[in-house]
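Visitor: Below: sequence and its predicted model.
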Amino acid sequence: MSRSDLILPGPYVVFCECAKNGNFLLLCFFLVVYCVTICGNLLIITLVSTSKTLHTPMYFFISQLSISDILLTTDIVPNMLYILLNNGGTITFIGCITQHYFFVTVETSGCLLLALMSYDRYVAICNPLRYTSIMTNEFCMKLVAICWLLGFSIILIHTITASMMTFCGPNIIDHFFCDILYLLDIACSGTFIVLLEVNVASIFIVIMPTTIIVVSYTYIIVVILKIPSSTGRQKAFSTCSSHLIVVTIFYGTLFSVYAIPTTGQTSTMSKILSLLYTVLTPLVNPIIYSLRNKDIGKAIQETLRHTVCLLQSSKK
């Protein structure tokens, strides 16, 4: 993306210093991506809700991940489209903090949901006989509720602290959405407490879910390698391949922005990497689960067949 600056406080202004033709092309591209993302994830949610064959814990978690993807892209993309449409834009400081809060909340919930999905695959492969007794509907709903509750509560403390910071100006952020790291760079008040809270929150946001995923897949790989037939190993691995791809994309893009040192990294590269996990990941998740999952593929075919039959009967 081209250079964009956000100015605080009061209204904070986004300047997009690029040709209007370039802006229009970017606007069209991201609008199409946003529409496809919303439609794809809504399709997953609808299929899981209506198809009886998809009423299992794994697909329930996938539908929750789709909700997370919709919330994430809706928090980021519309404001970015507004910036591109007007070659710049304004937003209040409260709006900035609110956008950051929901952004991190959804990312946190997404991390926890991916960890839940890895635990689900661990139970399915390592304890198949006890799967139905462990992963009951009530237990899964409680786990998902905890994920969303933690997502909304963990970030609240440092968001409130960040909202109390003072900005002396020129309050310019060279980014396309409100990220706490960029806000800390332009704050003229002390940022130690906010940084401490962010680091503590990151334990719950990244480290704990990552540990659960790594441990779960370590046990899964050990069990799969013990399966005598290659067909059995391939079948067992195929049940978690989609999740592994999603985890790789999600954490790969997330770590590329926040874990890798940004020294020498250009503003444009930073924005491109940020686009990967705010725009690309919500787009590709439903595609991955649709293309690599036979059950979802069959549910789509059945839904289309049922729709065609209804249309034909209505014409008669």
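Guide: That came in fine, so what should we check first?

Visitor: Please count neighbours and contacts with C-alpha atoms only from this point.
Guide: Noted.

Visitor: need the strands for the stretch 1-150 of the chain, in chain order.
Guide: 4-8, 11-16, 88-92 (DSSP state E, counting those that start in this stretch).

Visitor: Next, the angle strand 4-8 makes with the second one.
Guide: Put simply, strand 11-16 runs at 170 degrees to strand 4-8, going by axes from the mean of the first three to the mean of the last three CA atoms, to 10 degrees.

Visitor: what's the neighbour count on Gln301?
Guide: Burial measure for Gln301: 12 neighbouring residues, criterion other CA atoms under 10 Å.

Visitor: and it, what element?
Guide: helix 294-315 (DSSP states H and E).

Visitor: and that helix, how far from the chain's centre?
Guide: 29 Å (CA atoms, centre = their mean, to the nearest Å).

Visitor: And that helix, what's buried?
Guide: Ile296, Ala299, Ile300 (16 or more other CA atoms under 10 Å).

Visitor: from what I can see the first one touches Ser290, true?
Guide: When you say that, I think you mean Ile296. Yes - when contacts are counted by CA atoms under 8 Å, Ile296 is listed as touching Ser290 (5.7 Å).

Visitor: What is the burial count for the closest residue in space to Ala162 that isn't next to it in sequence?
Guide: Distances taken as CA to CA, 6 or more residues apart in numbering put Val194 closest to Ala162, at 6.3 Å, once the chain neighbours are dropped. Other residues near Val194 come to 20 when the count uses other CA under 10 Å.

Visitor: wait, what's in contact with Val194?
Guide: Counting by CA atoms under 8 Å, 6 or more residues apart in numbering, Val194 touches His158, Thr161, Ala162.

Visitor: now swap in Leu31 and tell me
Guide: Counted by CA under 8 Å, 6+ apart, Leu31 has contacts Leu81.

Visitor: same check, this time on Ile125
Guide: Ile220, Val223, Ala236.

Visitor: ok, Thr161 to Val14 distance?
Guide: 24 Å (CA to CA, to the nearest Å).

Visitor: Have a look at those two and say which one is more surrounded.
Guide: With neighbours defined as other CA under 10 Å, Thr161 and Val14 compare such that Val14 has more, 28 against 13.

Visitor: picking that back up, who wins for proximity to Asn41 among the strands of the stretch 1-150 of the chain?
Guide: Nearest to Asn41, of all the strands of the stretch 1-150 of the chain, is strand 88-92, at 27.9 Å by CA to CA.

Visitor: another structure for you, compare them:
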Amino acid sequence: MNVGSPPAPRSPATALVALLLAIAGCVVFPLVAVGCGLFLRGDAGVTASFVAIGLGAVAVLVSGVLAIVALARGAGKAMPIVALALDVLSIPAGIIAAGFAFLFASSGVHGRPFRKGKEALRTPTERGDAWSADGPRPRVEGLAPEVRAELAEGWLADASLEHASVAAFGALALDLVALGAPPALVRRAHEAAIDEIEHARLCFALASAYAGRSLTAAPFPEVVAPRARESARERRRRVAIETAVDGCVGEGAAAAVARSAAAVATDPVVRDVLARIAREEQRHADFAWDVLAWCLAVGDEELRAAVEQALAARAEAPAVSASARDALAAHGRIDERAWRAARARVQTSAVDRVVQGQ
């Protein structure tokens, strides 16, 4: 034995660590990825799912190395072999988990988000038909149960966000009044809120049809929570940034996504819903540009710089699973990659427009 060499790790301990990492990589992180896709939407869900899958891959890689080391040291074969078997199984498990995560996080049409601070809130949902009665009913015959479940989940998420948009435009109207905005802008904020009522109703109806049970909006008391006190300058800055990001870009992208989804949807009911939403979301994006123009006209260069900085933030578009893509697209669901690509295009155009002074 060389006196100057560090002691070799004990094989039983190495094998145990390999086994634990294999379990984490094959089971724990894929479940976390699916959970992130299920409970987080859009960029947040995709990013968190990617992180979980990435950590799982690292765990599997380290597990494989340690298992091979343990086998080479010959202090037992059971745990290293089980670890290696789990490492092999982790490959299809990770792929399946990624597919489900991205399907759960798949994007449809989203209105202007209701924000509490920087957090975008969504309306909770429950059983009931207050927001779905007498709504459109797509054809669901022949759809696989898992496809119907995904369609219901996706349209319910959109319904929740569209319902929250009603409150978002109500809050914007109050902000515009507080800032002394022209009456035409205040009126258009209220008109947009009325549009979002119909969008939410349509989405709840589609979600209910795919789910096979009536779904509706639950009480949403957070919308009346008092805001922090703001100076006029702080309010104008917040309204300008939220309008640029959530209105000019967010609703512009929503309109583009709805148009794309309508173009590939084969169910006539869904296609008509998407076409209507596309028209009205584009109108909301145009309204947002008018609000932003007014804010910048009464603001200063510091405000313009803050808006430019907010618009410049981008995220890379990830690859998305193609599972059930045709069936989902036929009923108005496009994948996250298409949503992020649309947002990136609108965002680039918005940055250029603000830099050039609209």
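Guide: Arrived safely. The model shown is predicted, which means the values in this text are computed figures rather than measured ones.

Visitor: And the TM-score between them?
Guide: The TM-score (TM-score structural alignment, normalised by the length of the first structure) is 0.31; 141 aligned residues with a CA RMSD of 5.2 Å.

Visitor: in the second structure, which residue is closest to the centre?
Guide: Closest to where the C-alpha atoms of the second structure average out (CA atoms, centre = their mean) is Gly42, at 1.3 Å.

Visitor: Is it correct that that one is in contact with Arg337?
Guide: No - contact between Gly42 of the second structure and Arg337 fails when scored by CA under 8 Å: they sit 10.0 Å apart.

Visitor: how far does stretch 72-85 of the second structure sit from the chain's center?
Guide: The answer for stretch 72-85 of the second structure is 41 Å, by CA atoms, centre = their mean.

Visitor: Repeat that for stretch 58-77 of the second structure.
Guide: 38 Å.

Visitor: So which bits of it are buried?
Guide: 59-64, 66-71, 73.

Visitor: would you list the residues you listed in TSV and tack on distance to Asp290 of the second structure?
Guide: What follows is the buried residues of stretch 58-77 of the second structure, written out as TSV (distance: CA to CA, whole Å):
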residue	distance to Asp290 of the second structure
Ala59	51
Val60	52
Leu61	53
Val62	54
Ser63	56
Gly64	58
Leu66	61
Ala67	62
Ile68	64
Val69	65
Ala70	67
Leu71	68
Arg73	71
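
Visitor: and the closest residue in space to Phe60 of the first structure that isn't next to it in sequence, how many neighbours?
Guide: The shortest distance from Phe60 of the first structure to any non-neighbouring residue, by CA to CA, 6+ apart, is to Val48 (6.8 Å). Burial of Val48 of the first structure is recorded as 22 neighbouring residues (other CA under 10 Å).

Visitor: doesn't Phe61 make contact with Val48 of the first structure?
Guide: No - using CA under 8 Å, Val48 of the first structure is not in contact with Phe61, being 9.7 Å away.

Visitor: ranges for the helices of the stretch 151-300 of the first structure?
Guide: Using DSSP state H, counting those that start in this stretch, the helices of the stretch 151-300 of the first structure run over residues 156-163, 180-186, 192-202, 208-226, 230-258, 267-275, 281-291, 294-315.

Visitor: ok, now the stretch 101-250 of the second structure?
Guide: Going by DSSP H, counting those that start in this stretch, the stretch 101-250 of the second structure shows helices at 145-179, 183-211, 232-242.

Visitor: can you give me how far the shortest one is from the chain middle?
Guide: Just to be clear, that refers to helix 232-242 of the second structure. For helix 232-242 of the second structure - counting by CA atoms, centre = their mean - the centre lies 25 Å from the chain centre.

Visitor: now for it, which elements pack on it?
Guide: helix 145-179, helix 268-298, helix 301-312 (3 or more CA pairs under 8 Å, 6 or more residues apart in numbering; DSSP states H and E).

Visitor: Out of those helices, which is the most enclosed?
Guide: Of all these, helix 145-179 has the most neighbours on average by mean count of other CA atoms under 10 Å, namely a mean of 23.

Visitor: Which strands and helices lie in contact with that one?
Guide: Counting by 3+ CA pairs under 8 Å, 6+ apart, helix 145-179 of the second structure packs on helix 78-104, strand 114-116, helix 183-211, helix 232-242, helix 325-330.

Visitor: Dump those to JSON lines, plus mean neighbour count and distance to Arg283 of the second structure.
Guide: Shown next, in JSON lines, are those (neighbours: other CA atoms under 10 Å; distance: least, CA to CA, whole Å):
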{"stretch": "helix 78-104", "mean neighbour count": "21", "distance to Arg283 of the second structure": "28"}
{"stretch": "strand 114-116", "mean neighbour count": "20", "distance to Arg283 of the second structure": "18"}
{"stretch": "helix 183-211", "mean neighbour count": "23", "distance to Arg283 of the second structure": "8"}
{"stretch": "helix 232-242", "mean neighbour count": "19", "distance to Arg283 of the second structure": "17"}
{"stretch": "helix 325-330", "mean neighbour count": "18", "distance to Arg283 of the second structure": "24"}
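
Visitor: Of these, which is nearest Ala344 of the second structure?
Guide: Of all those, helix 232-242 comes closest under CA to CA, at 17.0 Å.

Visitor: Identify the residues contacting that closest one?
Guide: Leu172, Asp175, Leu179, Val291, Leu292, Cys295, Leu296, Gly299, Leu303, Ala306, Val307, Ala310.

Visitor: could those residues be laid out in JSON lines, adding distance to Ala262 of the second structure?
Guide: JSON lines is the format used below for these (distance: CA to CA, whole Å):
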{"residue": "Leu172", "distance to Ala262 of the second structure": "29"}
{"residue": "Asp175", "distance to Ala262 of the second structure": "34"}
{"residue": "Leu179", "distance to Ala262 of the second structure": "38"}
{"residue": "Val291", "distance to Ala262 of the second structure": "28"}
{"residue": "Leu292", "distance to Ala262 of the second structure": "29"}
{"residue": "Cys295", "distance to Ala262 of the second structure": "34"}
{"residue": "Leu296", "distance to Ala262 of the second structure": "34"}
{"residue": "Gly299", "distance to Ala262 of the second structure": "39"}
{"residue": "Leu303", "distance to Ala262 of the second structure": "37"}
{"residue": "Ala306", "distance to Ala262 of the second structure": "35"}
{"residue": "Val307", "distance to Ala262 of the second structure": "32"}
{"residue": "Ala310", "distance to Ala262 of the second structure": "30"}
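
Visitor: Before I go, just wanted to say thanks for your time.
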